[in-house]
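>>> structural data only, the sequence is not supplied:
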């Protein structure tokens, strides 16, 4: 006999699988991506692993069969994917996506942050002349189309899960956002603009704004946040935010952008005083123009499921490690973590 609790659990798992299956197909079709296998570990000396905001520490371990060489659990695959574009000679206008799994042990655990990260990590080959704001916006619009299409499918299969997203996503530069709400913090600005429009792409994450502060941290060696666009503002990257009706906050679904070229890599490493990374094989290949120009990003699988299923906590749609006090407190509120 299947209990009500078991039924609820199985229905949720079915909804999670629906989101993952349908979004994978929609993303691949709209961006012309092919699925490939992804690593969970990389060698430290290659410089391939990402440190995201520039400070996060990867999980490290010695490899006995390789003379105790240091391996690392991936944090994201931005650099690795770009190498793969070149290695497999992926044509211009096409790209790859992976079912990425990672550990980010420096995350502060919260309703939206877990130690365990699962993403649709994707990368697409572009030409140098495509490194512009229009390419970025067009790509964002296609991803957003995929998100809204899947949201409608979820509502058809599970009528209680009503669609909330607007038809179109709103674009705004982080400097424009600062000028619009100069007295608010970065997170407060995100909440205000996302509540107003329902879905927003904030352009230019990582470079200094008019008040000499940054909207949010970004590492210097994957997204291009320092190049000046045709608007006269800096940044060819950004975040997709949607309004989460349960959390009543802006909810980040994706971080993405046009990747650095040799010039912006050098410039951004100097700005952050991290030119020591330029010695790594990946960075040397980029400086020698041995890697294709690309656009790419990560789209949170559990994040998207959490939004689509209207859940309060990411632990309701993925299995991870949580403090027992957190589990107990949430259970008392009727929120049960997997």
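Okay, I see it. Predicted model only: the values in this text are computed from it and were never measured.
>>> going by C-alpha atoms from here, please, whenever you check contacts or count neighbours.
Will do.
>>> hey, where'd the helices end up in this structure?
4-31, 78-87, 133-157, 174-180, 186-197, 262-271, 281-287, 301-308, 324-332 (DSSP state H).
>>> need those in JSON lines (columns: mean neighbour count).
Conversion of these to JSON lines gives the following (neighbours: other Cα atoms under 10 Å):
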{"stretch": "helix 4-31", "mean neighbour count": "15"}
{"stretch": "helix 78-87", "mean neighbour count": "20"}
{"stretch": "helix 133-157", "mean neighbour count": "18"}
{"stretch": "helix 174-180", "mean neighbour count": "19"}
{"stretch": "helix 186-197", "mean neighbour count": "18"}
{"stretch": "helix 262-271", "mean neighbour count": "18"}
{"stretch": "helix 281-287", "mean neighbour count": "18"}
{"stretch": "helix 301-308", "mean neighbour count": "25"}
{"stretch": "helix 324-332", "mean neighbour count": "12"}
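>>> closest to residue 60 out of the ones you listed?
With respect to residue 60, and counting by Cα to Cα, the nearest of the helices of the chain is helix 78-87 at 17.4 Å.
>>> pasting the second one now:
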């Protein structure tokens, strides 16, 4: 059990006030996200058929929760890890045009997650996806979208400060862009997580780009599935989090693979067998729109804006009894 306990920690809001603040942040942020990015809210599944190829396999080692349904014999269902591929299918099915998009409340179970201050086996995020033109698949589009999301988060900081001035966390004025290779070149003797911490401590907020492909060291900065983000046009939004003295990831996002990038990345990842799955066949045949999209952690955002030391303070999940006991002793109440 790896936990960090800030010295003289004070959550500043009661549990009931915290619940009220969580609802306020979630309700307000999704409205702003939809309005500012021209996204329409839609309903999304909690699980998908394994044979569809729609589930996100994350770094490739996490096990999805699986079950069968008596009314659909011979098929295995999987609780989603994320909706990265499902959203692109939905944009096609619902007839969204370039410049239009969708967002949804995504709930997932990640059974192999290590439980600590930042990680839970329950994932809740706003998954969003927007149709773009093929000529918009470039770095400029990616950076402009990142700045737009950062602006919405900054606006939420002001909203929270106005309503809960004693609890709001002050965020940096701007976001810094850097590639994973530039970061490795800068700190060649550090681990990927140590590099993230160092760069976020320096700038406050960073968009770390180009995650998934191998670096000069021979290893990728972090694992990424080969069949949704284009590894040259993706990244993570990271904030420096003083309480835990580390980088806090709020969003993973990117421009999605086109036919060429999918072929290349499936080959690099040794996953060429996926070409026969329904989703991948559609993509390779040019039947899906070009898109940009990502996920924004709901509990992580509440944790950031309310300056909380444990994700369990803003999310109802499962925790070991020993963790609950020790956290309570340090003034951290897990929902």
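Yes, it's here. Not measured: the values here are computed from a predicted model.
>>> what does residue 202 of the first structure correspond to in the second structure?
Residue 202 of the first structure maps onto residue 208 in the second structure when the alignment is built from TM-score structural alignment.
>>> ok, its match - contacts?
177-180, 235-238 (Cα atoms under 8 Å, 6 or more residues apart in numbering).
>>> buried ones among those?
Buried by 16 or more other Cα atoms under 10 Å: 179-180, 235-238, out of the contacts of residue 208 of the second structure.
>>> inside strands: which ones of those?
Using DSSP state E to define strands, the subset of these located there is 179, 235-238.
>>> got the buried ones among the contacts of residue 208 of the second structure as a markdown table, with distance to residue 264 of the second structure columns?
Rendered in a markdown table, the data for these read as follows (distance: Cα to Cα, whole Å):
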| residue | distance to residue 264 of the second structure |
| --- | --- |
| 179 | 20 |
| 180 | 19 |
| 235 | 18 |
| 236 | 22 |
| 237 | 25 |
| 238 | 28 |
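>>> relative to residue 220 of the second structure, which of those is nearest.
Distance to residue 220 of the second structure, by Cα to Cα, is smallest for residue 180 among those, at 8.5 Å.
>>> can you tell me how far the counterpart of the closest one in the first structure sits from residue 208 of the first structure?
Alignment note (TM-score structural alignment): residue 180 of the second structure maps to residue 174 of the first structure. As for residue 174 of the first structure, its distance to residue 208 of the first structure is 10 Å (criterion: Cα to Cα, to the nearest Å).
>>> repeat for residue 32 of the first structure
Shown here: residue 32 of the first structure relative to residue 208 of the first structure, a distance of 34 Å by Cα to Cα.
>>> the two: which is more packed in?
Comparing residue 32 of the first structure with residue 208 by neighbour count (other Cα atoms under 10 Å), the higher total belongs to residue 208, at 19 against 14.
>>> in contact with the spatially closest residue to the more buried one that is not a sequence neighbour, which residues?
For residue 208 of the first structure, the nearest residue in space outside its immediate sequence neighbours is residue 214; the separation is 4.6 Å by Cα to Cα, 6 or more residues apart in numbering. If a contact means Cα under 8 Å, 6+ apart, then residue 214 of the first structure has 205-208 as its contacts.
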